[in-house]
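**Q** Give the three-dimensional model of this entry:
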Amino acid sequence: MFSEEAILNELTFKAIRSSGSGGQHVNKVSSKVELTFNVLVSLVFNDGQKERILIKLQNRLTKEGVLILQCGESRSQHKNKELVIQRFIALVKDALKVPKKRKPTKVPKSVIKKRLKSKRKQSEKKSNRQKPDLD
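**A** Here you go, the predicted structure:
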């Protein structure tokens, strides 16, 4: 599909201050990691793959075709970097999946016969309720 090592070279990371609990620690340490990836400039994907990524991730991309992911779950910058890389790879793999074509199935003959038989039975039931024609 694609080389994960090659794609890691195209990623840009930026450490920023994380919000949330942590007291004084959160004010002095940049533990949140922001990953940026420019889809249009990427050398790992061919044009078809880029087009598929742009379509599937259109609501996550900027106008310039840049994907931005952030992770600040852990207090460790290294752990956040690993988590954001895992999310990115899962997101790209999911975007590149080609859905299977649906093969329309034929209705089995037994199902058609059963339906027609029940219709005929219902018709006979209704016709038996009518007054007999004496002419």
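**Q** make it CA atoms for all contacts and neighbour counts henceforth
**A** Will do.
**Q** show me where this protein has helices.
**A** 4-9, 24-28, 47-56, 77-96, 109-128 (DSSP state H).
**Q** out of the ones you listed, which comes closest to Leu35?
**A** helix 77-96 (7.0 Å; C-alpha to C-alpha).
**Q** ok and that closest one relative to helix 47-56, angle-wise?
**A** Relative orientation of helix 77-96 and helix 47-56, computed by axes from the mean of the first three to the mean of the last three C-alpha atoms, to 10 degrees: 100 degrees.
**Q** how close does the residue nearest to the spatial centre of the chain get to Val33?
**A** The centre of the chain sits closest to Asp94, judged by C-alpha atoms, centre = their mean, with a distance of 5.5 Å. In this view, Asp94 and Val33 are 22 Å apart by C-alpha to C-alpha, to the nearest Å.
**Q** Same question for Ala15.
**A** Following C-alpha to C-alpha, the distance that separates Ala15 from Val33 is 5 Å.
**Q** what touches both of the two?
**A** Gln77 (C-alpha atoms under 8 Å, 6 or more residues apart in numbering).
**Q** Would you mind listing the residues in contact with Val92?
**A** Ile53.
**Q** cutoff 7 Å now
**A** By C-alpha atoms under 7 Å, 6 or more residues apart in numbering, the contact set of Val92 is empty.
**Q** please give me the structure for this one as well, since I'd like to look at both together:
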Amino acid sequence: MLTISNSVTIADWEIDISQIRAQGSGGQNVNKVASAVHLRFDIQSSTLPPIYKERLMALSDQRISKEGVVIIKAQSYRTLELNKEDALARLKALIQSAGKQQKMRRPTKPTKGSQRRRVDHKTRKGKTKSLRGKVSIS
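**A** Got it, this is the predicted structure:
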């Protein structure tokens, strides 16, 4: 079982992890490639809450196909167990990123009020700066 958050968990039967064997004659990285793992997770048939499914499908990620299947390849470690853990951690991070609500972006154009305040501040600052060091005789 993979726990994403307090309310979201994924059962083991929903995640398909297969070991990929190296093809070809080998070389220096035979052990590394021989322990490669492909993790397959179907978003649509999973028990995730609907909001997670919608956000995952809306993500622009190469690992998510149009049909809603997540495929994660892990082969950076020499042992199969470490590669499985790495693939599960990446799936968890992907689902967690979909669970977070996107922050509202600041409007690209400043408001009229903020523009006015900025100009007022600049001119006031410029006036005091130009009068610095000058003595007024009255």
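**Q** TM-score of the superposition?
**A** Scored by TM-score structural alignment, normalised by the length of the first structure, the superposition of the two chains gives a TM-score of 0.66; 116 aligned residues with a C-alpha RMSD of 3.4 Å.
**Q** still on that earlier bit, and the residue nearest to the centre of the first structure, what pairs with it in the second structure?
**A** Asp94 of the first structure maps onto Ser97 in the second structure, with residues paired by TM-score structural alignment.
**Q** Quickly note the distance from that match to Val69 of the second structure.
**A** Where Val69 of the second structure is concerned, Ser97 of the second structure sits at a distance of 17 Å (C-alpha to C-alpha).
**Q** circling back: okay, Ala15 and Val33 of the first structure: which has more neighbours?
**A** Counted by other C-alpha atoms under 10 Å, Ala15 of the first structure and Val33 do not tie: Val33 has more neighbours, with 26 against 18.
**Q** Report the contact partners of the equivalent of the more buried one over in the second structure.
**A** In the second structure, the residue matched to Val33 of the first structure (TM-score structural alignment) is Val37. Contact analysis of Val37 of the second structure by C-alpha under 7 Å, 6+ apart lists Ile17, Ser18, Gln19, Ile20, Lys73, Ala74, Gln75, Asn83, Lys84.
**Q** now the fifth one, nearest residue through space, not along the chain?
**A** Okay, so that is Lys73 of the second structure. What sits nearest to Lys73 of the second structure in space, not counting adjacent residues and going by C-alpha to C-alpha, 6 or more residues apart in numbering, is His38, at 4.6 Å.
**Q** Might you report the residue contacts of the one you found?
**A** Ile17, Ser18, Gln19, Ile20, Ile71, Ile72, Lys73, Ala74.
**Q** for those residues, which one is nearest Met57 of the second structure?
**A** The closest of those, once distances to Met57 of the second structure are taken by C-alpha to C-alpha, is Ile71, at 13.4 Å.
**Q** didn't that closest one look like it was pressed against Asp61?
**A** No - applying C-alpha atoms under 7 Å, one finds Ile71 of the second structure not in contact with Asp61, separated by 10.6 Å.
**Q** More neighbours: those two, which one.
**A** Ile71 (19 against 11).
**Q** mind checking what the more buried one lines up with in the first structure?
**A** Aligned partner of Ile71 of the second structure by TM-score structural alignment: Ile68.
**Q** And for Val8 of the second structure?
**A** Under TM-score structural alignment, Val8 of the second structure pairs with Ser3 in the first structure.
**Q** Now which residue in the second structure aligns to Gly48 of the first structure?
**A** By TM-score structural alignment, Gly48 of the first structure lines up with Ile51.
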